[in-house]
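*Asks:* how would this look folded up:
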Amino acid sequence: MVTIYDLAKKTGFSSTTVSKALNNYTDVSEKTKKKIIEAAAEMGYLPNAHAQSLSTKKSWTIGVMFAEDNEVGMKHPFFNAIIESFRKFVEREGYDLIFASRNLRKRDTSYLEHFLYRAVDGIVVICSDPHDPQVQEMVNSHVPIVVIDMTKQNCSVVYSDNIEGGRLAVNYLHSLGHTKIAHISGDPDIDAGAQRIKGFEKGMKEVNLPIRDEYVVNGGFFSIEEGRIAMNKLLDLKEMPTAVFVSGDHMAIGAMEAIKAKGLRIPEDISIIGYDDIDMAAYVSPKLTTVKQDTDLIGASAGQLLINQMNEKKKMKTTEIIPVELIVRESCTSIN
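*Replies:* Below you'll find the model as predicted:
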């Protein structure tokens, strides 16, 4: 397969210039475009998508790079809801989605190279690892891009107000009389995990409660099993917490299973608050009190940010922080 890197080598231009020329960007001279397009035709590079983009200046496609550490993939209810909301928004504007395959890594092809080859107009990234070199390659490219669920990237980003979510959870538990409040966190190397830890700390400071080291447990990558393991660590303490703020609903469900396995009751013995408000939260027993992330607004906001960039044919750096909401159900109770 002929790549933009092959074209760059043949023409003497950078891969960025080659990509811009093929996508008809205005900051590349007509002379340079002509040389690159002729070389591309000679080498048999141009697929139909590129041929279309050269005439219409758009391919009407968006690349989707989606990865999370538990490899649940599209079955994960939170990410699935965001992608579905994003898809509905951009499809109304006439765009189709192209999902990058995990097999690209095995074929020694980067996600960026794949998306450039497919002549996408923009890229959306949903990935739990902000340090992934492939993510950073896309973030630092010239291609219009929006990143969901990460902070402080060199591009447009959309994420929930995770600090406020953590604060809301702690304040609610304190309003019920709890002072022994623990936190099962997401991995602090993940932006969402780190931000919710900050929210927990902020909430505890606001209500003048000390944070006990043994009451903060790293729950890892937000899975049910990791929530169960983390909760068992809290249950093994000499002085157990009376309430736990859990950084994800899947982890909260695992924590609830661990509590029940010990013969304890929710919320009579331990109150639990989750995070996300996945559909399952309203059907577990007891129904889970949680911090709701507005997946519809996250997906639509990401779609609008990306379309704005694609229409302008330039990358922009905009931050959209989406409000969260506490959903009170049955898993918390007041304490005497």
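*Asks:* For the rest of this, base every contact and every neighbour count on C-alpha atoms.
*Replies:* Will do.
*Asks:* Could you pull out the strands in the stretch 151-300 of the chain for me?
*Replies:* With DSSP state E, counting those that start in this stretch, the ranges of strands along the stretch 151-300 of the chain come out as 156-160, 181-185, 216-218, 243-246, 271-276, 289-293.
*Asks:* With mean neighbour count added, can I get the ones you listed in a markdown table?
*Replies:* What follows is the strands of the stretch 151-300 of the chain, written out as a markdown table (neighbours: other C-alpha atoms under 10 Å):
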| stretch | mean neighbour count |
| --- | --- |
| strand 156-160 | 25 |
| strand 181-185 | 27 |
| strand 216-218 | 20 |
| strand 243-246 | 28 |
| strand 271-276 | 28 |
| strand 289-293 | 25 |
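*Asks:* Of all the ones you listed, which one is nearest T109?
*Replies:* strand 156-160 (24.5 Å; C-alpha to C-alpha).
*Asks:* Which strands or helices does that closest one pack on?
*Replies:* Contacts defined by 3 or more C-alpha pairs under 8 Å, 6 or more residues apart in numbering; DSSP states H and E place strand 156-160 against strand 145-148, helix 295-312, strand 319-322.
*Asks:* I have a second one here; can you model it like the first so I can compare?
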Amino acid sequence: MKENTLYKVVYDKIKLQIESGDLQANDPIPTQIELAKIYEVSEVTVKRALKELSAEGLIVRYRKKGTFVNDQRQSGITPTFLTVHKVYLVHFTNHQSLMHPFWFDMIKGISETCRQHDVSFQLWDASVSYELPEEDHTAFILISNRINVEAFERWKAENRRMINIHMSFPHLNIPYIIVDNYTGGYLATQHLLALNHRRIGIILTKDVQGSLNQEFSFRLQGYNLALSQYRIESDPSLIVEVSGVMELEEMGYEGCLKLLELADRPTAIFATSDHKAYGAIRAIKEHGLRVPEDISVIGYDDLPISQHMRPGLTTVHQNPEKLGARATEMVLFEWTGLDGKGILKDEIVPDLIIRSSTTARAPQEAAE
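*Replies:* Model prediction:
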């Protein structure tokens, strides 16, 4: 018997068991290996049969738990997530930008989660036309650092199954998932405060229009919160903004030079990115100062090279792979439409990674 006929036999038999009541709602379905033995077919054949049953809403697969008969009577509807066959990661920038380790790891999280659920995954460049592919059974994860309101409103009107990743635009009522940069900024600054630093410089990136984007704005808010909890007033002279489209070492170098020119220079610097931290460390060393003995430096991103720097860079890890995986789970399993009755949203909490570029100040020095 041909493979495509065999899969139909498996499909029909399992479907009959469900419709006859032999398999009840929420009953577990045997594994692919077990079903292959039961029906004396290949696992590929079983996989195809299960995919068809899933597409019809008869069964549902839960990550790390297994496959179960879907309780359609309880829900009253067939879950819409069962019909997704492909996930597109929609970007509005060049492909070279996606090679940054943050995006690379995030894409890895999306790709792996799609693979686990037998869903195809593909990149889609929307930077020119702001058009999405006209395909059925698709979902879209949007990397949108800037807003094109007209395009977003059009996609909403088309009821596109989409979620923003890394940036949020709540006023558009589009589901989103972001890294909690507010907590990240707080963790970095609180770490320095706990080491008795009281004059802490911060180097932020502003865009070509001269304003901070969401991620750096939230990191600054976290910085200010940590200072306030130690009853330290924010000093505008310690807040340096440098212009850039993408993070570069030279931006940190430039920002650090401004901080070093201060009569009362900082004893620690929160560079808000690893690239800027590399530049800041270079500027400090060129001034005959030591890291961390004279000035502690903390980055943000936990780039692969940061652990091998001398000194090893203290930084904040954003968990981008978890971000990508969670975004995929949300758009596959939790998306309920764009009706504005409550935005589907989530945040990934970053982790502080302590290495040797930060050290404590003596209490008497901190009191000076």
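*Asks:* Mind checking the TM-score on these two?
*Replies:* Taking TM-score structural alignment, normalised by the length of the first structure as the basis, the two superposed chains have a TM-score of 0.73; 272 aligned residues with a C-alpha RMSD of 2.6 Å.
*Asks:* quick one, what contacts the residue positioned nearest the centre of the second structure?
*Replies:* Closest residue to the average C-alpha location of the second structure: L323 at 3.0 Å, with C-alpha atoms, centre = their mean. Residues in contact with L323 of the second structure (C-alpha atoms under 8 Å, 6 or more residues apart in numbering) are M106, G109, I165, I177, I178, V179, I348.
*Asks:* of the strands of the stretch 151-300 of the first structure, which approaches K315 of the first structure most closely?
*Replies:* Of those, nearest to K315 of the first structure by C-alpha to C-alpha is strand 156-160, at 8.2 Å.
*Asks:* give me the stretch of the second structure that that closest one matches.
*Replies:* Mapped onto the second structure using TM-score structural alignment, strand 156-160 of the first structure covers residues 175-179.
*Asks:* what's the matching range in the first structure for stretch 219-234 of the second structure?
*Replies:* Stretch 219-234 of the second structure maps onto residues 196-211 of the first structure, going by TM-score structural alignment.
*Asks:* got the buried residues for that stretch?
*Replies:* In terms of neighbour count (16 or more other C-alpha atoms under 10 Å), stretch 196-211 of the first structure has its buried residues at R196, I197, K198, G199, F200, E201, K202, G203, M204, L209, I211.
*Asks:* I'd say the second one and D189 touch.
*Replies:* No. Distance between I197 of the first structure and D189: 11.1 Å, which falls outside the contact criterion (C-alpha atoms under 8 Å).
*Asks:* just to revisit the earlier point, make a markdown table out of the contacts of L323 of the second structure and add distance to L195 of the second structure.
*Replies:* Converted to a markdown table, the contacts of L323 of the second structure look like this (distance: C-alpha to C-alpha, whole Å):
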| residue | distance to L195 of the second structure |
| --- | --- |
| M106 | 32 |
| G109 | 35 |
| I165 | 34 |
| I177 | 32 |
| I178 | 29 |
| V179 | 25 |
| I348 | 26 |
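*Asks:* Looking at the residues you listed, spot the one nearest T272 of the second structure.
*Replies:* V179 (13.8 Å).
*Asks:* Can you tell me the closest non-neighbouring residue to that closest one?
*Replies:* Counting by C-alpha to C-alpha, 6 or more residues apart in numbering, V179 of the second structure lies nearest to I348, which is 4.7 Å off, once chain neighbours are set aside.
*Asks:* next one: Y130 of the second structure
*Replies:* Y130 of the second structure sits nearest to A151 (C-alpha to C-alpha, 6+ apart), 6.2 Å away.
*Asks:* Unless I misread the structure, that neighbour falls within a helix.
*Replies:* Yes. Applying DSSP: H, G, I helix; E, B strand; the rest coil, one finds A151 of the second structure inside a helix.
*Asks:* rewinding a little: over in the first structure, tell me which residue corresponds to the residue nearest to V179 of the second structure.
*Replies:* Per TM-score structural alignment, I348 of the second structure is aligned with I322.
*Asks:* aligned partner of K238 of the first structure in the second structure?
*Replies:* Checking TM-score structural alignment: K238 of the first structure goes with A263.
*Asks:* Can you flag which of the buried residues of stretch 196-211 of the first structure belong to helices?
*Replies:* R196, I197, K198, G199, F200, E201, K202, G203, M204 (DSSP state H).
*Asks:* will you turn those residues into JSON lines that also has distance to G166 of the first structure?
*Replies:* Below are those laid out as JSON lines (distance: C-alpha to C-alpha, whole Å):
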{"residue": "R196", "distance to G166 of the first structure": "5"}
{"residue": "I197", "distance to G166 of the first structure": "7"}
{"residue": "K198", "distance to G166 of the first structure": "7"}
{"residue": "G199", "distance to G166 of the first structure": "4"}
{"residue": "F200", "distance to G166 of the first structure": "5"}
{"residue": "E201", "distance to G166 of the first structure": "8"}
{"residue": "K202", "distance to G166 of the first structure": "8"}
{"residue": "G203", "distance to G166 of the first structure": "7"}
{"residue": "M204", "distance to G166 of the first structure": "10"}
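*Asks:* Quick one: the helices in the first structure, in order.
*Replies:* 4-11, 15-22, 30-43, 48-56, 77-92, 103-106, 111-117, 133-139, 162-175, 191-206, 224-235, 249-261, 295-312.
*Asks:* which stretch among the ones you listed comes nearest L326 of the first structure?
*Replies:* Here helix 162-175 is closest among the helices of the first structure (C-alpha to C-alpha), at 6.9 Å.
*Asks:* which helices and strands does the closest one pack with?
*Replies:* Looks like helix 162-175 of the first structure contacts helix 191-206, strand 243-246, strand 289-293, strand 324-327 (3+ C-alpha pairs under 8 Å, 6+ apart).
*Asks:* Present the ones you listed as a markdown table; the columns should include distance to A21 of the first structure.
*Replies:* Converted to a markdown table, those look like this (distance: least, C-alpha to C-alpha, whole Å):
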| stretch | distance to A21 of the first structure |
| --- | --- |
| helix 191-206 | 35 |
| strand 243-246 | 49 |
| strand 289-293 | 40 |
| strand 324-327 | 42 |
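*Asks:* Among those, which comes closest to K313 of the first structure?
*Replies:* Taking those one by one with C-alpha to C-alpha, helix 191-206 is closest: 28.5 Å.
*Asks:* To what extent does the closest one diverge from the second structure after superposition?
*Replies:* Its matched residues in the second structure lie on average 0.6 Å from helix 191-206 of the first structure after superposition (mean C-alpha distance after the TM-score superposition for the first structure).
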